[in-house]
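[1] missing the sequence, but the structure's below:
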């Protein structure tokens, strides 16, 4: 199996309730829960991180396409939010993504850019069939 990341993302939660240090290949990101949930709001919560992944991937994918096609679009804004909705199959999570670009009046180009956004890798992962394998890993000192 070939992993997408050379080094896994690693999180460490100590004594500060929900304050988590997320170690990634090039640094540390602090996450937390909002104060209303008992955290101190020192960093993004898990939902914000998930949506941030979608937003940043959408922006990068759109930027690559815009540069490849030589389009004159100097700035792109993407926002995302999520909500629960009751449907026939039960409760479903819906993610709403909005893309804003000035000076793009051609509806054909707009539709193509929406298609590009729909095909960003994180969109594909979120829409796909995901299996999460969980196991306990013994610390070296526990052996």
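    That came in fine, so what should we check first? Nothing here was measured: the structure is a model prediction, and the numbers come from that model.

[2] Please count neighbours and contacts with C-alpha atoms only from this point.
    Noted.

[3] can you count the residues close to residue 97?
    Using other CA atoms under 10 Å, residue 97 has 16 other residues around it.

[4] ah, wrong one, I meant residue 58
    Other residues close to residue 58 by other CA under 10 Å number 26.

[5] isn't it right up against residue 124?
    No: contact between residue 58 and residue 124 fails when scored by CA atoms under 8 Å: they sit 10.9 Å apart.

[6] Report the contact partners of the spatially most central residue of the chain.
    Per CA atoms, centre = their mean, the C-alpha nearest to the average position across the chain is that of residue 53, at 1.8 Å. For residue 53, the contact set (CA atoms under 8 Å, 6 or more residues apart in numbering) comprises residue 122.

[7] how near is it to residue 115?
    Separation of residue 53 from residue 115 (CA to CA, to the nearest Å): 18 Å.

[8] likewise residue 80?
    Separation of residue 80 from residue 115 (CA to CA) stands at 16 Å.

[9] One more: residue 71?
    According to CA to CA, residue 71 stands 16 Å off from residue 115.

[10] Same question for residue 94.
    18 Å.

[11] Residue 83 too?
    22 Å.

[12] Likewise for residue 101?
    Distance from residue 101 to residue 115, by CA to CA: 15 Å.

[13] which stretches of the chain form helices?
    With DSSP state H, the ranges of helices along the chain come out as 46-69, 107-118, 121-127.

[14] Of the ones you listed, which is nearest residue 138?
    helix 46-69 (24.9 Å; CA to CA).

[15] quick one: that closest one to chain centroid distance?
    Distance of helix 46-69 from the chain centroid (CA atoms, centre = their mean, to the nearest Å) equals 8 Å.

[16] Just the buried residues of that helix, please?
    51, 52, 54, 55, 57, 58, 59, 61, 62, 63, 65, 66 (16 or more other CA atoms under 10 Å).

[17] One more to weigh against that first structure:
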């Protein structure tokens, strides 16, 4: 089986409802992306970079539990905290020397398990390696943005 036969495609549809509010549809779900009031939004939903952190946390949770099951590790509780530092001058165009995205992102995982220290170290290594969102954040992914001319 070729690599392309194994690919699963994921997609969202989004519509701008204002200069800061975006309505997003994915499968049978809808959610709102907005900015907080100090950034000109109406604060009706998390902003894009907050969703990015939340996506990583959700992905880490799924992969952490998957890897734990594979290794017969029982997870009694799992808390994930993620924070990132972003300089808004980048996306506002105020400085060409500042990247638009996060300058740094930090993840803390608090896991209560029945694993010993070595098993936990190996588990965390596998989780980090196999998390798709983390992989996209930590490695360059080819992207393409196309303007549709109707």
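    Arrived safely. Here the structure is a predicted model, which means the values were calculated and not measured.

[18] thinking again about what came up before, arrange the helices of structure 1 in JSON lines, one row each, with distance to residue 133 of structure 1 as further columns.
    Below are these laid out as JSON lines (distance: least, CA to CA, whole Å):
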{"stretch": "helix 46-69", "distance to residue 133 of structure 1": "18"}
{"stretch": "helix 107-118", "distance to residue 133 of structure 1": "26"}
{"stretch": "helix 121-127", "distance to residue 133 of structure 1": "15"}
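
[19] Which position in structure 2 pairs with the residue nearest to the centre of structure 1?
    Aligned against structure 2 by TM-score structural alignment, residue 53 of structure 1 finds its counterpart in residue 55.

[20] how near is residue 42 of structure 2 to residue 132 of structure 2?
    Going from residue 42 of structure 2 to residue 132 of structure 2 by CA to CA gives 31 Å.

[21] Residue 60 of structure 2 too?
    Per CA to CA, residue 60 of structure 2 is found 9 Å from residue 132 of structure 2.

[22] Check residue 14 of structure 2 too.
    Distance of residue 14 of structure 2 to residue 132 of structure 2, computed by CA to CA: 22 Å.

[23] Please apply the same query to residue 46 of structure 2.
    In terms of CA to CA, residue 46 of structure 2 sits 21 Å off from residue 132 of structure 2.

[24] So what's the residue count around the aligned residue in structure 1 for residue 105 of structure 2?
    Aligned counterpart of residue 105 of structure 2 in structure 1: residue 95 (TM-score structural alignment). Applying other CA under 10 Å, we find 13 residues neighbouring residue 95 of structure 1.

[25] Same check on residue 115 of structure 2?
    17.

[26] just checking, it touches residue 73?
    Yes: between residue 115 of structure 2 and residue 73 there is a contact under CA under 8 Å: 6.0 Å.

[27] which position in structure 1 aligns with residue 14 of structure 2?
    Checking TM-score structural alignment: residue 14 of structure 2 goes with residue 11.

[28] do the same with residue 81 of structure 2
    Using TM-score structural alignment, residue 81 of structure 2 pairs with residue 79 in structure 1.

[29] which ones are touching the nearest residue to its match once chain neighbours are set aside?
    Spatially, and ignoring its direct neighbours in sequence, residue 79 of structure 1 is nearest to residue 98 (5.3 Å; CA to CA, 6 or more residues apart in numbering). Counting by CA under 8 Å, 6+ apart, residue 98 of structure 1 touches 78, 79, 80.

[30] Same question for residue 34 of structure 2.
    Residue 34 of structure 2 neighbours (CA under 8 Å, 6+ apart): 20, 21, 22, 41, 42, 43, 44, 45, 46, 47, 48.

[31] and what of residue 123 of structure 1?
    Per CA under 8 Å, 6+ apart, neighbours of residue 123 of structure 1: 54, 58, 117.

[32] For the corresponding residue of structure 2 for the last one, give its distance to residue 12 of structure 2.
    For residue 117 of structure 1, the aligned position in structure 2 is occupied by residue 127, per TM-score structural alignment. With distances defined as CA to CA, the gap from residue 127 of structure 2 to residue 12 of structure 2 amounts to 25 Å.

[33] Tell me which of these two has more neighbours.
    Higher neighbour count among residue 127 of structure 2 and residue 12: residue 127, with 22 against 10, using other CA under 10 Å.
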